[in-house]
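J.: this one's sequence-less:
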């Protein structure tokens, strides 16, 4: 388990070392009044303590990705640990920090509006549509996922998927329209603590019981031979970098009372999510005695939900397993509800539609939830695949917007433009080679993906460097 333990140590060190570099480079300033106090409205703009915001942000971003995605990514072998650790520190943490802090500097505006400020009106319009579609897909995925998990648990004797789906939908409706401190602010800290206890329980048992991981290698171990580049970098998204997080950060930017809390809340929650992903990737490899055993469990044991159930009960016993599963269920539920809430805010920001009156919130929330419910009738795997690509593409766009912010404020852009270039290559390569994309061979998708990334960097340097007119 040495490689697993080292991965955890690298993530923690990344928070204290590189996280501080990112924070200083941005220039957090506590003398600035935050939107939470300046625009307090009793619904979305509500001052909260940073520990509570941290736990809410962690649950907002930690959906099925760092669990289901990490388990699927574990099929590639120990190379998954490297992507989780270094992707989280140099890409995901940077992405989450800048998406939250830029929203903080611009009155808590949604990410589509932030992108428009720094990349232009065309990008704003594209992002408005793109982000709302992504959020509906996320809400749908995280409506179906927990309903499946709760069906497997047969909690309260309920083993019907449709009943659990309706229960989850009703909760989503309430979380979407109620003031943020009434439901989310009260429940999320409790769910957040249960999630952390669950993760450390699983990780601790792996180490204490002496489970063994496959020998460290960069060789691709995937049974189906799927290429590491760029499938791995899209399969494990939320545990390394995820554009979905950028849609969640503005909600917490509306609740912060000091800019200096940004590193703890945004960068810190990304690192915490990376640790959760590291634990579940290790559990997937070790519990089933290697990659072939994990593949068999995924194929014949009820998919990722069945694997999570088996691991939880196998490591923690019946009672501990149920508690661990409830922690896992909390992840997608608390990301799905804020996905729909964020979609409501994104549309409201775009059309300048006041969200104080409950009637206005209902006008936006009811159609959004209706579309999400309708999409649950579609094959879960199809929705997940399209979500995976659009998720990483959104992360790429947000990183380029952050790079533009740095340029326009006379700061070095490389801290964001390097991961932006990397994610440009990931997004382009994936859609070229993926089954839901163009299904091209790696001999074509690799060089074209690389050319797209290099072209994006060159365009950025020559185009954005000449426009330094926006200050924040």
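T.: Perfect, I can see it now. Predicted model, so just to flag it, every value in this text is computed and none were measured.

J.: For the rest of this, base every contact and every neighbour count on C-alpha atoms.
T.: Noted.

J.: Can you tell me the SS state at the nearest residue to residue 51 once chain neighbours are set aside?
T.: Spatial nearest neighbour of residue 51, excluding adjacent residues (Cα to Cα, 6 or more residues apart in numbering): residue 265 at 7.9 Å. Following DSSP: H, G, I helix; E, B strand; the rest coil, the label given to residue 265 is helix.

J.: report the longest helix in this protein, please.
T.: In the chain, assigned by DSSP state H, the helix with the most residues is helix 303-351.

J.: still on that earlier bit, what sits against the residue nearest to residue 51?
T.: Contacts for residue 265 were tallied using Cα atoms under 8 Å, 6 or more residues apart in numbering; they are 50, 51, 53, 54, 57.

J.: Give the ChimeraX command for selecting the buried subset of these.
T.: Command for ChimeraX, covering only those of the contacts of residue 265 found buried under the criterion 16 or more other Cα atoms under 10 Å:
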select :50,53,54,57
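
J.: neighbours of residue 300, just the number please.
T.: 11 (other Cα atoms under 10 Å).

J.: any idea how far the nearest residue to residue 178 once chain neighbours are set aside lies from residue 59?
T.: Computed as Cα to Cα, 6+ apart, the closest residue to residue 178 that is not its neighbour in sequence is residue 43, at 7.2 Å. Applying Cα to Cα, to the nearest Å, the value for residue 43 to residue 59 is 19 Å.

J.: The two - which one has more neighbours?
T.: residue 59 (27 against 16).

J.: May I ask you to confirm that residue 118 is in contact with residue 405?
T.: Yes: in this structure residue 118 lies within contact range of residue 405 using Cα atoms under 8 Å: 6.2 Å.

J.: Quickly list what's touching both of those two.
T.: residue 470.

J.: and the closest residue to residue 68 other than its chain neighbours, what is it in contact with?
T.: Once flanking residues are discounted, residue 68 sits nearest to residue 304: 5.7 Å by Cα to Cα, 6+ apart. Contact partners of residue 304, counting by Cα under 8 Å, 6+ apart, are 68, 71, 72, 298.

J.: from these, which is closest to residue 272?
T.: residue 68 (16.2 Å; Cα to Cα).

J.: where's that closest one relative to residue 452, distance?
T.: 29 Å.

J.: Second structure follows, compare the two:
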């Protein structure tokens, strides 16, 4: 258990050290009014407490990523622990913090608008397409996964289609109603359930003395799937996820003060990493090796692993509560995925969302498309989701790097992880069967060349942006403090 405990400790230390450094580099302004006050509309913009925002953020970004991803990543062995720690501290948490804080400085803007401002107007259209695609895939995947878990939990006594229908009904309400009506009221309780269930599994591992394997860079995958770049796409939300860039503006519009950003954005990514560590350890420990885990996954997917781990470690009642905690994750990310999609489309076409009917005109087509996508094979959806997810993360990191470059600050904290994942994203799509199906050698060469070209374009654009003195934040000098 030395590797496991060491990684947990490193994640916590990372929050108090590197997280503090990233905050210092960005330069928070506690006296600057946030969009929760300057654009308050009591629908999407309204102030909420730090604790409430933190729990909502954790649920928004989590989904099944820090559970299903690490379970699948466990097939590669303890090296999965390494990516969770390094990815969280130096990539995922930086990504989430910069996305959230830059959004706060710019009217709570979503990623497409930020990309347009800092990477060029063409990127606005590209990122809009990517973001909507990603959010539709997320929303659809996060209808299927909780529905299958609930179906399994109820021994198939309730029809799967009926469960999906109820989840869609909830999503419609959470997408259309003001953020404080459902999300603001229920999510703190759901967040507590999530944390308790993860802690329960972690304590269960310790009490039972489950043999958590120690660090090894050997590829344990039974099918000998290549460790690189697949590990970075298998464990996504548990280390780095572009989906988070679509979620943080929800909370950037409800954050009361910039000084709360490290806890809300950086801290909740670290919390997600700890959850990922627990589930990866459980998957590695309870199935008699990676062959047994592979057999369980083949028989029932990650949902079956969750159910087996929960009941084995916590008994029937505790296991049921733990599974419910896992069910909450995708549901509380699926609803905000649709909400984000609505907000992004509204911002893109400049369609105000104060009126309920205005929200309805955008939401109904989104849900219609998603219902059609539920008929597509889950494994195919998951592969496209992973690639779109990490591609979006790369764009968000380059937005952060551009912002810091223009501000003449240490932009390498975003550029280095962004460049690394850019190579992985290009290599993956060149090699994968859902992409071009090229050989791994050709794909690596293509990934390196493609990354060099795009990074060169980034520096050319960055120098131009700095010379043109692109404003880093919205001008709120005329804001009337009395509205707060």
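T.: That came through, no problem. Keep in mind that what you see is a predicted model, and the values were worked out from it rather than measured.

J.: what's the TM between chain one and chain two?
T.: Overlay of the two chains. TM-score (TM-score structural alignment, normalised by the length of the first structure): 0.98; 470 aligned residues with a Cα RMSD of 1.1 Å.

J.: thinking again about what came up before, matching the residue nearest to residue 68 of the first structure against the second structure, which residue comes up?
T.: In the second structure, the residue paired with residue 304 of the first structure is residue 302, using TM-score structural alignment.

J.: and the contacts of residue 304 of the first structure as TSV, adding distance to residue 260 of the first structure?
T.: Shown next, in TSV, are the contacts of residue 304 of the first structure (distance: Cα to Cα, whole Å):
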residue	distance to residue 260 of the first structure
68	33
71	34
72	36
298	43
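
J.: now for the residues you listed, which pair is the farthest apart?
T.: 68 and 298, at 10.5 Å, using Cα to Cα across these.

J.: Next, count neighbours for the nearest residue to residue 428 of the first structure once chain neighbours are set aside.
T.: Nearest residue to residue 428 of the first structure in three dimensions, chain neighbours excluded: residue 449, at 4.9 Å (Cα to Cα, 6+ apart). Residue 449 of the first structure is flanked by 24 other residues according to other Cα under 10 Å.

J.: mind checking how far the counterpart of residue 449 of the first structure in the second structure is from residue 440 of the second structure?
T.: Under the alignment (TM-score structural alignment), residue 449 of the first structure pairs with residue 447 in the second structure. Remark: distance between residue 447 of the second structure and residue 440 of the second structure (Cα to Cα) = 10 Å.

J.: list the residues that contact both of these two?
T.: Common neighbours of residue 447 of the second structure and residue 440 (Cα under 8 Å, 6+ apart) are residue 427.

J.: ok so, going back, my read: the match of residue 449 of the first structure touches residue 429, true?
T.: No: look at residue 447 of the second structure against residue 429 with Cα under 8 Å: they stay out of range, at 9.2 Å.

J.: and the corresponding residue of the second structure for the residue nearest to residue 178 of the first structure, helix, strand or coil?
T.: Matched by TM-score structural alignment, residue 43 of the first structure corresponds to residue 43 in the second structure. Of the three states, residue 43 of the second structure takes coil under three-state DSSP.

J.: so who does residue 43 of the second structure touch?
T.: 177, 178, 179, 180, 354.

J.: Map the last one across to the first structure for me.
T.: Put plainly, it is residue 354 of the second structure. Match for residue 354 of the second structure (TM-score structural alignment): residue 356.

J.: burial of that match, as a residue count?
T.: 13.

J.: Let's verify it: helix, strand, or coil?
T.: coil.

J.: The spatially closest residue to it that is not a sequence neighbour and residue 355 of the first structure, how far apart?
T.: Once flanking residues are discounted, residue 356 of the first structure sits nearest to residue 43: 6.5 Å by Cα to Cα, 6+ apart. For residue 43 of the first structure, the distance to residue 355 of the first structure equals 8 Å [Cα to Cα].

J.: With residue 158 of the first structure instead?
T.: 36 Å.

J.: neighbour-wise, which of the two wins?
T.: Neighbour count, other Cα under 10 Å: between residue 158 of the first structure and residue 355, residue 355 has more, with 20 against 13.

J.: so that one sits right up against residue 361, yeah?
T.: Yes: counting by Cα under 8 Å, residue 361 is a contact partner of residue 355 of the first structure at 5.7 Å.

J.: Overlap of the contact sets of these two?
T.: With Cα under 8 Å, 6+ apart, residue 355 of the first structure and residue 361 have no common neighbours.

J.: now residue 68 of the second structure, what's its secondary structure?
T.: Applying three-state DSSP: residue 68 of the second structure is helix.

J.: Just give the number of residues close to it.
T.: A total of 27 residues lie near residue 68 of the second structure under the criterion other Cα under 10 Å.

J.: surely residue 444 of the second structure meets residue 427?
T.: Yes: under the criterion of Cα under 8 Å, residue 444 of the second structure makes contact with residue 427 at 5.3 Å.

J.: More neighbours: the two, which one.
T.: residue 427 (28 against 21).

J.: Quickly note the distance from the counterpart of the more buried one in the first structure to residue 218 of the first structure.
T.: Aligning on TM-score structural alignment places residue 427 of the second structure opposite residue 429 in the first structure. Going from residue 429 of the first structure to residue 218 of the first structure by Cα to Cα gives 20 Å.

J.: and if you look at residue 447 of the first structure?
T.: For residue 447 of the first structure relative to residue 218 of the first structure (Cα to Cα), the value is 21 Å.

J.: ok, average deviation of the helix or strand that residue 169 of the second structure is a member of from the first structure?
T.: In the assignment (DSSP states H and E), residue 169 of the second structure maps to helix 160-176. Following the fit onto the first structure, the mean deviation recorded for helix 160-176 of the second structure is 0.3 Å by mean Cα distance after the TM-score superposition for the first structure.

J.: Stretch 330-347 of the second structure too?
T.: Relative to the first structure, stretch 330-347 of the second structure is 0.2 Å off (mean Cα distance after the TM-score superposition for the first structure).

J.: So which residue is smack in the middle of the first structure?
T.: residue 238 (3.8 Å; Cα atoms, centre = their mean).

J.: burial count for the nearest residue to that residue once chain neighbours are set aside?
T.: Residue nearest to residue 238 of the first structure in three dimensions, not counting chain neighbours: residue 65, with 4.8 Å by Cα to Cα, 6+ apart. If you count neighbours by other Cα under 10 Å, residue 65 of the first structure ends up with 25.

J.: those helices in the stretch 101-250 of the second structure, which residues are they?
T.: 111-119, 121-153, 160-176, 183-208, 227-234, 243-252 (DSSP state H, counting those that start in this stretch).
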